[in-house]
Structures are given as C-alpha cells and as structure tokens.
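Novice: Here is my input, please return the structure:
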Amino acid sequence: MGGRVAGKVALITGGASGIGRSSAERLAEEGAIVVLTDLQDAKGAEAVAAIQAQGGQAEYHHHDVTVEADWIAVAQAIKARHGRLDILVNNAGVAFSGSVVDMPLAQFQLQNAINIDGVFLGVKHSLPVMRLSGDGGSIINMSSVAGLKGSAILAGYCASKGAVRLFTKSVALECASVKDGVRVNSVHPGIIETPIWDTIVGTGEPGDNARPSRPATLDAMTADAVPLGKKGWPEDIANGVLWLASEESRYVTGAELVIDGGFSIR
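Specialist: Sure thing, here's the model as predicted:
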C-alpha cells in the first residue's frame, strides 16, 4: 500500500467496471478511501470486495448520475460518514454510434444526460463538500479523444465529450477565482480495452474514434490507427487519474491529460 493520496476521500462514478474500477483500485492502493458509485450493484460489490481484499478502504452506493436526488444523497452520505471529499472522478459515461440522421433524439439526449449532465451534477453537489476541509481538492472529469477530434459516426458522443472539455476549463477558472484550492482537469483516453466499445462495434473506418468494421478486432484496429500500435488498458488511465489526484500535480488545473498512444495527433 502506497501513500500518494493517503487519507484522502475519493468519489468515483461508474466505478464498478472498466476505467472507473481501475481508478478506484489504483487510488486505494495509494491510501485513499474510495467511494464507488454505479448502477451495476453486483459488479460494484465485487469491486469493493477486491479492494478490501488487498487491504484498501472502499464502499459502494447505487447511483444514477442523471438523477439530481441521487447526487444529493451520495454527497450527504460522504459528508456524514467521512466529513470531507478530496477527489471527484466523474467517470460514468456511455457511447452510441451511427449516422447523425439515424440517431433517435431520445438516444442523443440520454447520452448527453449521462456524459455531461452527470458531470455537471457531480461538480455542483461535490464541490461544496470538497470545500469544507479548506484543503482544496481535485476534480477529474473523464472526457475522451472524441472531445478533441471529430468522428464521422460519433457526432453525438463527440459533442458530449467536447462539452466536458470546456465545462472543465470553466469550472477550473471559477475555483481559481475564489482561491478554494480545488483543481479541475479533464482526462482524454484513446482506444482503451473497456466495455464501452461493445456499444460501437462494427461501425466507422480506420482512424475514427470507434471500432471499425474492417479490421474486426480492437487489437487490429489499434495496430492500424494508433501510432504506438497497441490498445491501452484501464490501468493506463488510472495512473493518470492518480497523478491528477495527488499533490504531484499541485500546479495543474484546466488541463487536458491525453492518454491515447498518439491517436489524437495522427
């Protein structure tokens, strides 16, 4: 057990699997008390058990990030139990692919509700708790390379992740203006082996921010489209999250941490 975030309380949404779970595990390894939230209760319980088995401190809450009442309840629970919140990782997200002319409005709105409304609500209700200690804190919003570049078959997803990027910068300036010590940054994963790719299988062309129909596997796609020639793992993103959560990044706010094997610069 390390100590880079020892004694800090961290809230991670979408923490039951993928990047969220890996981030929770990494923060717990370095001494944080992690609060995982998700809709996948069984997987959330598994994640908590795995962290505790390694000597970490973790708890789980059922939480729909699109519902403001859920955010209020989670923030109140953290305040009552821990008296502080030092790290917020707004990780919960979803991706839908396809032509903009075929996407149902309800699907576009659902994607925005999870990907951007959830981030807004997270900041709105977590920031007051974070400010209680007077020690500052770190808000980490999960965007994507799709928030930096366009994709022919991910217009809605790109719109939502681009919104996260600029929302992050605006909140960073707001926190800096009141000198609350809270840093706010966005993380931009590239092609990472996570369940989100299951929703965008079989669409796009090489170079798009989605798995293409040819080649048919994620490994083949990354060999084709990513300069480093390989896909990333959730642990690659978790290491970036840890750095932004720790005092090692004390002078970093409003920044974009791109972890994509060079995908976005090709």
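
Novice: can we go C-alpha only for contacts and neighbour counts from here?
Specialist: Will do.

Novice: can you pull out the helices in the protein?
Specialist: 18-29, 41-53, 68-82, 105-112, 118-130, 155-177, 218-225, 234-245 (DSSP state H).

Novice: So which bits of the last one are buried?
Specialist: Judged by neighbour count (16 or more other CA atoms under 10 Å), helix 234-245 contains these buried residues: 234-242, 244-245.

Novice: now the second one
Specialist: Of all the residues in helix 41-53, those buried under the rule 16+ other CA under 10 Å are 43-45, 47-49, 51.

Novice: Nearest to residue 125 among those residues?
Specialist: residue 44 (21.7 Å; CA to CA).

Novice: who's in contact with the closest residue in space to that closest one that isn't next to it in sequence?
Specialist: Spatial nearest neighbour of residue 44, chain neighbours left out: residue 16 (4.3 Å); criterion: CA to CA, 6 or more residues apart in numbering. Contacts of residue 16 were listed using CA atoms under 8 Å, 6 or more residues apart in numbering, and they are 36-38, 40-41, 43-47.

Novice: Before we compare anything, build this one as well:
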Amino acid sequence: MSNYNLQGRRALVTGGARGLGAGMAQALAQAGAAVMVADLLEAEGRDTAGIIRSAGGQASFVRMDVTQEADWQRAVDATIAELGGFDILINNAGIEVTALVTEVEADSLRRMFDVNVVGTLLGMKHALRAMRPGGAAGQGGAIVNVASVAATIAFPAIAGYSATKSAVDRATRVAAAEAGKLGYGVRVNCVYPGLVPTAMGMQLAGDVVAAGLFPSPEAAVGAIVGETPLGRLGEVADMADAVVFLCSDASRFITGIGLPVDGGMGM
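Specialist: Here you go, the predicted model:
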C-alpha cells in the first residue's frame, strides 16, 4: 500500500470545485498530496479546499479559466509558490452540451472544444514546461487527463462531446510519447469515467429525454446501467481512486494509456 502514498507531492486539479474534480482533489489529499483546487466557481472551490484542510490536508484555491493561457501560467505559479512545488496535474475541467447531430450548434461545439480540448492541451503544455528538468518545479511528475466513456462508445446525442473526449485520448498519447522521448520524467495518462450521478451526469439524462430518445431520466439511466456489465452507475470514489493510482508509484511504469473506469460499458 505504500506505493499509493502521495506524501510530498503537489497537485493542481482543474474543475476541482465540485463533482468528480472535488472528489479527486479530496482523494489526492487523503493519499498525502497537497492540492491546489482550480475552478471558475470561486465560492465552491474555496469550500472544497476548506473541506480538505478541515480533514487535516493542505489545500489552496486559485480561480482559473482553463481556456486562457494567462490563467494557466498563474495557476501553475500559484501552485509552486503556495504548495512548494508541482508534480501532479489533473486535467478534469470539462463541459458537455447534448444535441442530436441534426441539432448541433456551432457555438456550443466551439465552446466544448475550447474547454475540453484546448484547455487540456494548455494544461499539459504548462505542466510539462514546469515539471521537466530545468522547469520551475523540475522534478518530473504525472499528468492525468479526464476523458470519458463517451470516447469509446456511440451513445446518442453526444457526438460533439464524444469528439472532444476522443481528442483528449489522442492528445494524451502524443504527450506521453513526447515526454518520454525528451526525458521529461513525466508520465501522461487519461481515464474514461462512466456515467456518475453528479449534476453534469444527471443533466445528460434529462437532456436525452428532451431530445426524444427516452421517456424519462430514469429510463435513460436504466439504459446505461443495462449496458454496464457491473450493473450500476459509477461513483465519484471509483474515478478518484483510479486517478490516485495513476499519480502514484504503483503506476510508475505506465504512461500513454486510457484507463476505462466504466464498469465495463466501453469494452
């Protein structure tokens, strides 16, 4: 179990104010990491950092928009200054806009790609620059990008979202290859979460009903459970534990993978 000990590590978690991001931030802290919670939701982000501190962990908050280059630099600088280093990035921030292919809107597509793809790539850019030898932190580290089971299945009404998460998967593998070949000492992986009943997950259930695909949110959720071999929705802890694993020494020889945490739905 000592391989899962993150004592002395310093993590930046985007979209860390609530939902999966908050659960990941708390799990990293429980494993011993100091955590910088980053989000546009300032009050909720500060609350999450406070929950971590009240449990005996070390945490701070930085307000950031992952689509903005200057915000990334400021968040990385704050992580190094306040936590004493930077060796874990969790690229979790993301949005989902549900629409049938016949109803997609250019502005919504651009917004999803901006947050989910551009934001993830900017995060890897600034993390790799800081973590590599000669960087502001310079001790190597681990990056975990949050993709989705949507990258591996064909579920109706999420074509745009699926495209963004497929892009996250491909970008992860390219970044892992570059980091390895250039001797950065940084492992880069991603996870594919299944549906979790967070606010975002339940919004999807309602949206597919509005699109005429299911008679009720309960029917939509039931269909997803029915396609999941383990027979249930995911839990925040399922996703958070997988992230801790990929950040820990237990995964020290793993890079460039997409880890399904979906109960078998995407197999």
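
Novice: Can you say which of the helices of structure 1 is packed in most?
Specialist: helix 18-29 (a mean of 26; mean count of other CA atoms under 10 Å).

Novice: Once aligned, what mean separation remains between that one and structure 2?
Specialist: Helix 18-29 of structure 1, aligned to structure 2 and superposed, deviates on average by 0.6 Å (mean CA distance after the TM-score superposition for structure 1).

Novice: can you pull the contacts of the residue of structure 2 most remote from its centre?
Specialist: Each residue of structure 2 has a distance to the centre, and by CA atoms, centre = their mean the biggest one is for residue 215: 30.7 Å. Contact analysis of residue 215 of structure 2 by CA under 8 Å, 6+ apart lists residue 209.

Novice: And for residue 17 of structure 1?
Specialist: Listed by CA under 8 Å, 6+ apart, the contact set of residue 17 of structure 1 reads 43-44, 47.

Novice: Turn these into a markdown table, columns for distance to residue 76 of structure 1.
Specialist: As requested, the contacts of residue 17 of structure 1 are exported to a markdown table (distance: CA to CA, whole Å):
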| residue | distance to residue 76 of structure 1 |
| --- | --- |
| 43 | 23 |
| 44 | 20 |
| 47 | 22 |
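
Novice: How much space separates the residue nearest to residue 44 of structure 1 from residue 218 of structure 1?
Specialist: 22 Å (CA to CA, to the nearest Å).

Novice: ditto for residue 196 of structure 1
Specialist: Distance from residue 196 of structure 1 to residue 218 of structure 1, by CA to CA: 12 Å.

Novice: Make CSV out of the helices of structure 1 and add distance to residue 5 of structure 1.
Specialist: Shown next, in CSV, are the helices of structure 1 (distance: least, CA to CA, whole Å):
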stretch, distance to residue 5 of structure 1
helix 18-29, 7
helix 41-53, 15
helix 68-82, 15
helix 105-112, 31
helix 118-130, 15
helix 155-177, 21
helix 218-225, 33
helix 234-245, 7
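
Novice: Quick one: closest of these to residue 264 of structure 1.
Specialist: helix 218-225 (9.8 Å).

Novice: hang on, isn't residue 69 of structure 2 packed against residue 120?
Specialist: No - Residue 69 of structure 2 lies out of contact with residue 120 (CA atoms under 8 Å); the separation is 11.2 Å.
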